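# Provide a 3D model corresponding to the input given below.
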Amino acid sequence: MKIAIVSVSDKGRNLALQLKEKLDLDSTIIKVDLFHKNVKKYLKIAFYEYDAVIAVMASGILIRSIAPYVESKATDPAVLNIDDNGNFVISTLSGHLGGANKLTNKIAPLIDAIPVITTSSDVNNKLGIDVLASDLYLSIDNTKEILFFNKAILEGRKLTFTLNPDAEKNYLKSYLQNNTLEMDVSFNCSENVNEDEIIVSLEGHRITLKERKLVVGIGCKRGKSSSEIYEGYKKSLEELNLDESRVNMLASAEVKKDEEGLLELAKILNKPINFVDLDRLKLFESRDIQKSEFVKSKFGIYGVCEPSALITAGFDSKLIYKKTSYNGVTISMAISK
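Predicted structure coming up:
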């Protein structure tokens, strides 16, 4: 998640700086940029270029500034509002699909603030269908149906999840079992459902949830064993609360194609691995990747795990887990659009 923090007062700016220092340590936060004053200009930029906007200012200033740009829960970024004293963190816009509620609960303890969330499903201890989709990186084909399904969940009605019989979807079942919020579901199987899809239905209404391609990019020092690489792989997925079955592919650079530990891990996990050509890596440009001069001096490229993951995930993909080191192993994750 890429975050823009916009402040107005000097007090708010100091709070923004403190928050940035803490968020920069979080591997699931790709980058944090700070903007101060000139609120209308910077909020407009932040609204279109970032996944989340944290506004440290009065709510009236925030609402009037973003009002012209609000379009849809499917496309609007997460918007949070924090007062200058850091007493409250308020989930203001895109609480579910945009991740504002989740981010609110992450940020509030960092600054010893009270999280404020008002969405009906959350306050009634229910799991919204759009929260499930967001947490598991699934796209929703018909966002207009979200309201119907979330209302049904609030009323305690049972939804039917239909899966392809060859797609176990362990990550879905694990998520539903471990989630503290409530959702009553039953499972069906049908060969008419694609392996990467989940059909959710109730009384003639239906939503199709489709997996976005999730790619784990891996870099490692020469000679790392599969078990050593797996330790970093496992820890990174745990930080995202994802089951291993949610991963679609692994990726690395061409220079790692004979790395025995990496090849063995792909075989053990039963995951395809894509080794990206050095020429493609040299030409790849992204403002979000971390550049390593050491890797550049050795292989002529600025990085392995992040660009490999992004290239493999496809055009307009984005990082959901930035390069993180685990004892000589680097892990990142990218998700397709």
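# hey, let's count contacts and neighbours off CA atoms from now on
OK.
# if I read this right, Phe88 contacts Ile82, doesn't it?
Yes. With contacts defined as CA atoms under 8 Å, Phe88 counts as touching Ile82 at a distance of 5.8 Å.
# out of those two, which sits in the busier spot?
When Phe88 and Ile82 are compared on other CA atoms under 10 Å, the one with more neighbours turns out to be Ile82, at 27 against 18.
# got a list of what Val32 touches?
Shown in contact with Val32 (CA atoms under 8 Å, 6 or more residues apart in numbering): Lys2, Ile3, Ala4, Ile5, Lys20, Leu23, Asp24.
# show me where the stretch 101-250 of the chain has helices.
Chain-ordered helices for the stretch 101-250 of the chain, with DSSP state H, counting those that start in this stretch as the definition, fall at 120-123, 129-135, 146-154, 170-178, 226-239.
# Serialize these to CSV and add fields for distance to Val53.
Listed next are these as CSV, based on distance: least, CA to CA, whole Å:
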stretch, distance to Val53
helix 120-123, 21
helix 129-135, 17
helix 146-154, 23
helix 170-178, 27
helix 226-239, 22
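# so which of these is the most packed in?
The highest mean neighbour count among the helices of the stretch 101-250 of the chain belongs to helix 129-135 (a mean of 20), with neighbours defined as mean count of other CA atoms under 10 Å.
# other SSEs contacting that one?
Applying 3 or more CA pairs under 8 Å, 6 or more residues apart in numbering; DSSP states H and E, we find helix 129-135 packed against strand 138-140, helix 146-154.
# go again using 7 Å as the cut-off
With contacts defined as 3 or more CA pairs under 7 Å, 6 or more residues apart in numbering; DSSP states H and E, the packing partners of helix 129-135 are helix 146-154.
# quick one: list the elements packing against the helix it packs on.
Of the remaining helices and strands, those touching helix 146-154 by 3+ CA pairs under 7 Å, 6+ apart are helix 129-135.
# go ahead and measure how far the helix it packs on is from the middle of the chain.
With CA atoms, centre = their mean, to the nearest Å as the basis, helix 129-135 stands 11 Å off its chain's centre.
# run this one through as well so I can compare:
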Amino acid sequence: MPAAHNASPPEPRTVWLYLAGLGCRRGCSAHELRQLLEDSLQVRGLSSADLHALASLDGKLNEPGLETLAEQLGLALHGVALERLQGYESRLTDLSEATLRATGCAGVAEASALAVAEALGAPSAELLITKQRSANATFALARTKFLPTSENA
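Predicted coordinates for the structure are as follows:
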């Protein structure tokens, strides 16, 4: 009979969720959004295939560029209420007066990425890529640990 051993089970591997936050001017194209997203991810050795979802201010969800990008990538597009985004302003790396005047929030991309990351995973999301800009769009990437529950395990 083999000897019993008291080896502890292996530590579970950390699974990260990557959430892309996007802000854009009205009429911004899916092409411009995708170029900004892909270029920003590539610098960190990531691609759109690593993303779990997209996020933006809920008032932007009807923007054709955002809708088309989500469809192209096969990702959910989560909207975040303005009041919730405002709660993240102390964690933003780049406050924008123009964005604050236009939307009521000083940073849509970073705040929406953090808000959705914390809603879908651990409550301690971090910005992995701070706000990046193109002519008409902003992008930020948050990551959080996936927390298995009885519903998603």
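# so Ala265 of the first structure, which of the three states?
You called it Ala, but residue 265 of the first structure is Leu. With DSSP: H, G, I helix; E, B strand; the rest coil as the basis, Leu265 of the first structure sits in helix.
# now the strands for the second structure?
Listed in chain order, the strands of the second structure (DSSP state E) span residues 16-24, 51-57, 76-80, 126-133, 137-145.
# against the first structure, where does the second one fall?
Aligned using TM-score structural alignment, strand 51-57 of the second structure spans residues 247-253 in the first structure.
# what's the answer for the shortest one, then?
The counterpart of strand 76-80 of the second structure in the first structure, using TM-score structural alignment, spans residues 272-276.
# go on, the fourth one?
Equivalent residues of strand 126-133 of the second structure are located at 318-325 in the first structure, counting by TM-score structural alignment.
# give the buried residues for that stretch.
For stretch 318-325 of the first structure, burial by neighbour count (16 or more other CA atoms under 10 Å) applies to Lys318, Leu319, Ile320, Tyr321, Lys322, Lys323, Thr324.
# before we move on, what about stretch 91-108 of the second structure?
Buried positions in stretch 91-108 of the second structure, judged by neighbour count with 16+ other CA under 10 Å: Leu92, Leu95, Thr99, Cys105, Ala106, Gly107, Val108.
# let me know the closest of the residues you listed to Leu82 of the second structure.
In terms of CA to CA, no member of these lies closer to Leu82 of the second structure than Cys105, at 6.8 Å.
# I'd guessed Asn188 of the first structure sits against Ile199; true?
No. The pair Asn188 of the first structure and Ile199 fails to qualify as a contact (CA atoms under 7 Å) at a distance of 9.4 Å.
# quick one: which of these two has more around it?
Neighbours of Asn188 of the first structure and Ile199, each counted by other CA under 10 Å, are more numerous for Ile199; the result is 20 against 11.
# which position in the second structure pairs with that one?
Checking TM-score structural alignment: Ile199 of the first structure goes with nothing.
# for Ile199 of the first structure, which residues are in contact?
For Ile199 of the first structure, the contacting residues are Phe161, Thr162, Leu163, Arg206, Ile207, Thr208, Leu209, taking CA atoms under 7 Å, 6 or more residues apart in numbering as the criterion.
# ok, Thr99 of the second structure next?
Listed by CA under 7 Å, 6+ apart, the contact partners of Thr99 of the second structure are Cys105, Ala106, Gly107.
# re the thing from before, tabulate the buried residues of stretch 318-325 of the first structure (a markdown table), appending distance to Asn101 of the first structure.
Formatted as a markdown table, those follow (distance: CA to CA, whole Å):
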| residue | distance to Asn101 of the first structure |
| --- | --- |
| Lys318 | 21 |
| Leu319 | 20 |
| Ile320 | 17 |
| Tyr321 | 19 |
| Lys322 | 21 |
| Lys323 | 25 |
| Thr324 | 25 |
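# which non-adjacent residue is nearest Gly79 of the second structure?
Nearest residue to Gly79 of the second structure, sequence neighbours excluded (CA to CA, 6 or more residues apart in numbering): Asp58, at 3.9 Å.
# so Phe187 of the first structure sits right up against Thr160, yeah?
Yes. Checked against CA under 7 Å, the pair Phe187 of the first structure and Thr160 is within contact range at 5.8 Å.
# more neighbours: which of the two?
Between Phe187 of the first structure and Thr160, counted using other CA under 10 Å, Thr160 has the larger neighbour count: 17 against 12.
# and the more buried one? What does it align with in the second structure?
Under the alignment (TM-score structural alignment), Thr160 of the first structure pairs with no residue of the second structure.
# with Cys220 of the first structure instead?
By TM-score structural alignment, Cys220 of the first structure lines up with Cys24.
# quick check: its match vs Leu36 of the second structure, distance?
With the distance defined as CA to CA, to the nearest Å, Cys24 of the second structure ends up 11 Å from Leu36 of the second structure.
# equivalent analysis for Ala81 of the second structure, please.
As it turns out, when the distance is counted by CA to CA, Ala81 of the second structure lies 24 Å from Leu36 of the second structure.
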